[in-house]
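**Student:** below is the sequence, then the predicted model.
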Amino acid sequence: MRKILFVCLGNICRSPAAEALFRARCPQIATDSAGTSDYHIGDPPYGPMQAAALARGVDMSDLRARQFSAGDFAAFDLIVVMDHANRHDVEALRPSGSTTPVMLFAPMAGAAAVQEVPDPYYTRDFDGCLDLLEAAAAGLQRHVALSD
């Protein structure tokens, strides 16, 4: 597995943070992030999320929001989504014949009861979101290592 895409709604909180955390762990794997909406195309990650991540030593200021497209199925080996709505929206764009896996990120944290990464844009819990994303990034790192 060499190319992973992280997807959330607006691509300004969860998915860029997930991308930044994972690329810090696995710099040899190409990563990107996208949103299912077009709300923030071209915008940097949300200021409070950037600040919370930077407090942990993770800089994501170089990232810019973009919208998910059907072409991402061909461009990536794995698409990782933050919640069920993101999964639904991504799957709605799946081209016929595409076999690219789409999986929820939160279960990779190891807490079976947690299925979704809550959106801190609404919950305002940036640190709690980052805790879950860090644990899920570690789980994804193990998953990638096992699949190679």
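**Tutor:** It's in. Numbers count the residues shown, from 1 in each chain.

**Student:** switch to C-alpha atoms for all contacts and neighbour counts from now on
**Tutor:** Noted.

**Student:** can you pull the contacts of Val80?
**Tutor:** For Val80, the contacting residues are Ile4, Leu5, Phe6, Val7, Val102, Met103, Leu104, Phe105, by C-alpha atoms under 8 Å, 6 or more residues apart in numbering.

**Student:** same thing with Ser98?
**Tutor:** Contacts for Ser98 (C-alpha under 8 Å, 6+ apart) come out as Phe73, Ala74.

**Student:** this is the other structure I want to compare:
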Amino acid sequence: MKANVLFVCLGNICRSPMAEAVFRHEVNQAGLQQHITVDSAGTGDWHVGRPPHEGTRKLLGRLGISYEGMRARQFGAEDFETFDYIVCMDSSNEKDVKRIVGPKAQEGSKVFKFMDLLPESGIRDVPDPYYTGNFEEVYEMVQSGCEALLARVKADLKL
């Protein structure tokens, strides 16, 4: 079995590419790259084709986490068919994904918020460092959430 994971934020340059890079790093560290694929997208089209934000690149580079080849792309309804887990970085992204996909998005639990992975935190949404500038805070959330997601995916795949 294989699982396809997609992280979604607004512009696909800060939060979702950070989550993509961190989760891919964890998948590779666990030797599960043949079982789990990872991507990211944005609900908006402003940054399509651009690399991750400089703040994301600096943080990932400092931590030795690769973001090589990553370019922003826009989420499309076809992604709902391709991906098994569509992890939205905030409530607004989740609402936009469900609007783009239509009624099918209400079925099952494939579309969910990233912070649903960390219910004990009491935080509903991952803040956008494009506006806050706090990439470290976002990384801490992303790191913890990606660990929880990897455990969930491994359990679902019975790995």
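**Tutor:** Yes, it's here. What you see is a predicted model, and the numbers here were worked out from it, not measured in a lab.

**Student:** now what about the TM-score between them?
**Tutor:** Laid over one another, the chains give 0.93 as their TM-score (TM-score structural alignment, normalised by the length of structure 1), with 148 aligned residues with a C-alpha RMSD of 1.5 Å.

**Student:** about what we covered before: reformat the contacts of Val80 of structure 1 as a markdown table; add neighbour count.
**Tutor:** Listed next are the contacts of Val80 of structure 1 as a markdown table, based on neighbours: other C-alpha atoms under 10 Å:
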| residue | neighbour count |
| --- | --- |
| Ile4 | 21 |
| Leu5 | 24 |
| Phe6 | 28 |
| Val7 | 31 |
| Val102 | 20 |
| Met103 | 17 |
| Leu104 | 20 |
| Phe105 | 27 |
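
**Student:** in the residues you listed, find the pair that's most separated.
**Tutor:** Checked with C-alpha to C-alpha, the contacts of Val80 of structure 1 reach their widest spread between Ile4 and Leu104, with 12.8 Å between them.

**Student:** and Pro127 of structure 2, how far from His53 of structure 2?
**Tutor:** 15 Å (C-alpha to C-alpha, to the nearest Å).

**Student:** looking at structure 1, which helix is longest?
**Tutor:** Scanning structure 1 for the longest helix, with DSSP state H as the assignment, gives helix 126-147.

**Student:** show me the contact partners of it.
**Tutor:** By C-alpha under 8 Å, 6+ apart, helix 126-147 of structure 1 touches 1, 14, 17-18, 21-22, 25-26, 48-49, 52-53, 105-110, 117-120.

**Student:** how big is the offset of that helix relative to structure 2?
**Tutor:** Superposed on structure 2, helix 126-147 of structure 1 shows a mean distance of 0.7 Å to its aligned residues (mean C-alpha distance after the TM-score superposition for structure 1).

**Student:** give me the stretch of structure 2 that that helix matches.
**Tutor:** The alignment of helix 126-147 of structure 1 onto structure 2 (TM-score structural alignment) spans residues 135-156.

**Student:** and the matching stretch, how far out from the chain's middle?
**Tutor:** Taking C-alpha atoms, centre = their mean, to the nearest Å, one finds stretch 135-156 of structure 2 lying 9 Å from the centre of the chain it belongs to.

**Student:** kindly report the same for stretch 11-19 of structure 2.
**Tutor:** For stretch 11-19 of structure 2, the distance to the chain centre is 7 Å (C-alpha atoms, centre = their mean).

**Student:** please identify the helix or strand for Arg124 of structure 2.
**Tutor:** Under DSSP states H and E, no helix or strand contains Arg124 of structure 2.

**Student:** isn't it right up against Phe112?
**Tutor:** No: using C-alpha atoms under 8 Å, Arg124 of structure 2 is not in contact with Phe112, being 11.3 Å away.

**Student:** which SS state does Ser40 of structure 2 fall under?
**Tutor:** At Ser40 of structure 2 the chain is in strand, as set by DSSP: H, G, I helix; E, B strand; the rest coil.

**Student:** what residues are up against it?
**Tutor:** Residues counted as contacts of Ser40 of structure 2 (C-alpha under 8 Å, 6+ apart) are Leu6, Phe7, Val8, Asn12, Ser16, Pro17, Glu20, Ala72, Arg73.

**Student:** what lies in contact with the host helix or strand of the fifth one?
**Tutor:** Per DSSP H and E: Ser16 of structure 2 is located in helix 15-29. Applying C-alpha under 8 Å, 6+ apart, the external contacts of helix 15-29 of structure 2 come out as 6-9, 33, 36-42, 52, 56, 60, 65-67, 70, 89, 126, 128-129, 138-139, 142-143, 146-147, 150.
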